[in-house]
Structures are given as C-alpha cells and as structure tokens.
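Engineer: Structure for this input, please:
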Amino acid sequence: MVISTVILSNTLLYDEYMLMFSEFKGADNIPIIGDYFTVELQPVHLNWGTVSTTGSRHRHPDEAYIPVSVADALRLNLLNNGTLFNVSGQGFSVKVTGTQSNYPQYGKNLSSSHNLRLLGAYLKRSLNAQPGDTIRVEWISNMDVEISII
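Structural biologist: Predicted structure coming up:
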C-alpha cells in the first residue's frame, strides 16, 4: 500500500490523515500494543511546575508533562477525553491534556492524572530524565504505557 499525505499550509488535513491510519488502529480506535511515540524533553517539560505565567496558582517543581506532537496525536488517536493510561509498575496514570490548535479534540500533552507531581517525580527521580533526553511512551496494552529514556 502506498501512503501519500496532503499538506496545506503546514497542516495535515485531518480526513486524509485519519484515512491513512484507520486500518492500523485497534477496534476501539485507541493505541494498540506496540504503538509508541518518542519526544525530546526540553527544559520547560521537566520544569513546568516552576513556571507560572499568570501567577494564578502555586506551582510545584515536580509538575512536568510529556509533549505530544499533532502527528502523533492524530496517528495514535490521543483524544483529550479523560482516558487514563496506567504507567506500568508505577501506581499512577497519565492522561492526554491540552488541545492541538487545529484539532481541538486531540491532546498535546501527557500529564499525570489527579496529581500533577507524579509524572515529574517519576521522570526526574526514577528515570533521572534531563533536558535533551529522548522519552519513549509505548503502549504495552490498550490501557497501560511504559515510559522510558532511549
């Protein structure tokens, strides 16, 4: 099968993109075992908790997130709908948050659910993640992810 993409003003057309990948998704149209994405962590991703542009709330240094590109959000159907993905062996879950500008139903971050500090603590202390590290988020079941540094 030959896959071609249509790009208009740097925006991948949603219908074309979903058509290309529809045959690869599971029956529930959520990530399936073996799906993954990788991203290079920037200082802001690991230090989200120390930055407050509005000063509207007290932030904590362990607040962190993993960014999700629009291409990965579309490919993996990562909707900002509250679906929780358990982080393998860690006792907490992540969910897709934020919105992709041209596709508002899709999320742009993975953040820990119910406690924004859990993911940051895991990244910083368990994985010893640093800015510049590449993170891999892989689905090991339809509801469980493994987060690692590659």
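Engineer: From here on, just use CA atoms for contacts and neighbour counts.
Structural biologist: Will do.
Engineer: if I look at residue 93, how far off is residue 143?
Structural biologist: 10 Å (Cα to Cα, to the nearest Å).
Engineer: Need the overlap of contacts for those two.
Structural biologist: Between them, residue 93 and residue 143 share these contacting residues under Cα atoms under 8 Å, 6 or more residues apart in numbering: 84, 85, 86.
Engineer: Among those residues, which lie within strands?
Structural biologist: Counting by DSSP state E, these place 84, 85, 86 in strands.
Engineer: who's more crowded, residue 93 and residue 143?
Structural biologist: Each of residue 93 and residue 143 has its neighbours counted (other Cα atoms under 10 Å); residue 93 has more, 22 against 17.
Engineer: The structure of the following sequence is requested for comparison with the preceding one:
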Amino acid sequence: MPTTGQYFRTTLKQAHLEWGSHRHTNTRGIRYGEGYLQIPAPDAYNCEITNDKEPARSQVYNFSTSDGFITNGRLKASGNQAQEKYAKQFHGDGNLQLLGDWFYHIDAQIGDEIEIKFISPTDILLTKI
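Structural biologist: As a prediction, the model looks like this:
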C-alpha cells in the first residue's frame, strides 16, 4: 500500500487521452471522452499499487485534482504489470470518462506530465505539471 508523501509522474500519450477511441481492439464500441493514467512498473512496485489479484487491499482510491475540478472522486487501479498483482493504470471507478473530463478541462496534450501524489495511503492528489 502506498505511504503518505509518495508520488510519481506519468507522461500522457494519445492512448491515455483517447482511451475509448484510440484502440487496437474490437472488444467494444468506440466511446469518446475516456481517459486513464499509466502507472509505470517501477512506480507500481515501489508504491505497492495493486489490482484485484491482491484481495487483501482495495484497488479503489479517493482522489482530487489540485485545480479543484474534481474533489472526492474515485480512481480504480487495474490491469497487470509483469508481476501480475500490480496495477498498470488508474481510471475512474465506474466512470471511464472521469479522467477524460479532467483532461479536457486542463487542455491536456500528448507529452504533458501528471503528478500522482499519495496524500494518505488511500487518497491521491493529481496535478498537471
């Protein structure tokens, strides 16, 4: 589980900004406005960000954005790293457009950096750098 004060940064790519439409699979239809944040493997391991393969921990985190656009939101850690219990992304819990809405609000572009800071083991603050 993450500890208070831990943080990492992730660089946005087209797939993060256009998750529902920039796809290389036909597993579901196109959905505009979806977004996610990549969790690089070293950061997932270092911060111990796990997915549903680690049932002793919740993969849902409370979060806010430093600009105040989102307060008391919920992010879910999902996907698998090489060590399968560690997550590879954060996305809105039950709302895959949640981060997409924020990306639109902050005019996020490919190459922008997002800081993901744990203000407690279960609370995250997102900041566009």
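Engineer: What's the TM-score once they're superposed?
Structural biologist: Superposed pair, TM-score by TM-score structural alignment, normalised by the length of the second structure: 0.84. Supporting alignment: 119 aligned residues with a Cα RMSD of 1.4 Å.
Engineer: any idea which of the shared contacts of residue 93 and residue 143 of the first structure is closest to residue 55 of the first structure?
Structural biologist: residue 84 (28.3 Å; Cα to Cα).
Engineer: what sits against the closest one?
Structural biologist: Going by Cα under 8 Å, 6+ apart, residue 84 of the first structure touches 93, 94, 95, 96, 113, 143.
Engineer: Give the equivalent position in the second structure for it.
Structural biologist: In the second structure, residue 84 of the first structure lines up with residue 60, judged by TM-score structural alignment.
Engineer: gap between that match and residue 51 of the second structure?
Structural biologist: As judged by Cα to Cα, residue 60 of the second structure and residue 51 of the second structure stand 9 Å apart.
Engineer: Please enumerate the shared neighbours of these two.
Structural biologist: Shared contacts of residue 60 of the second structure and residue 51 (Cα under 8 Å, 6+ apart): residue 77.
Engineer: Show me where the first structure has its helices.
Structural biologist: Remark: helices assigned in the first structure by DSSP state H are 14-21, 43-46, 70-76, 117-121.
Engineer: Kindly state which residue of the first structure is aligned to residue 12 of the second structure.
Structural biologist: Under the alignment (TM-score structural alignment), residue 12 of the second structure maps onto residue 41 of the first structure.
Engineer: For stretch 66-79 of the first structure, which residues meet the burial criterion?
Structural biologist: By neighbour count on 16 or more other Cα atoms under 10 Å, the buried set for stretch 66-79 of the first structure is 66-70, 72-79.
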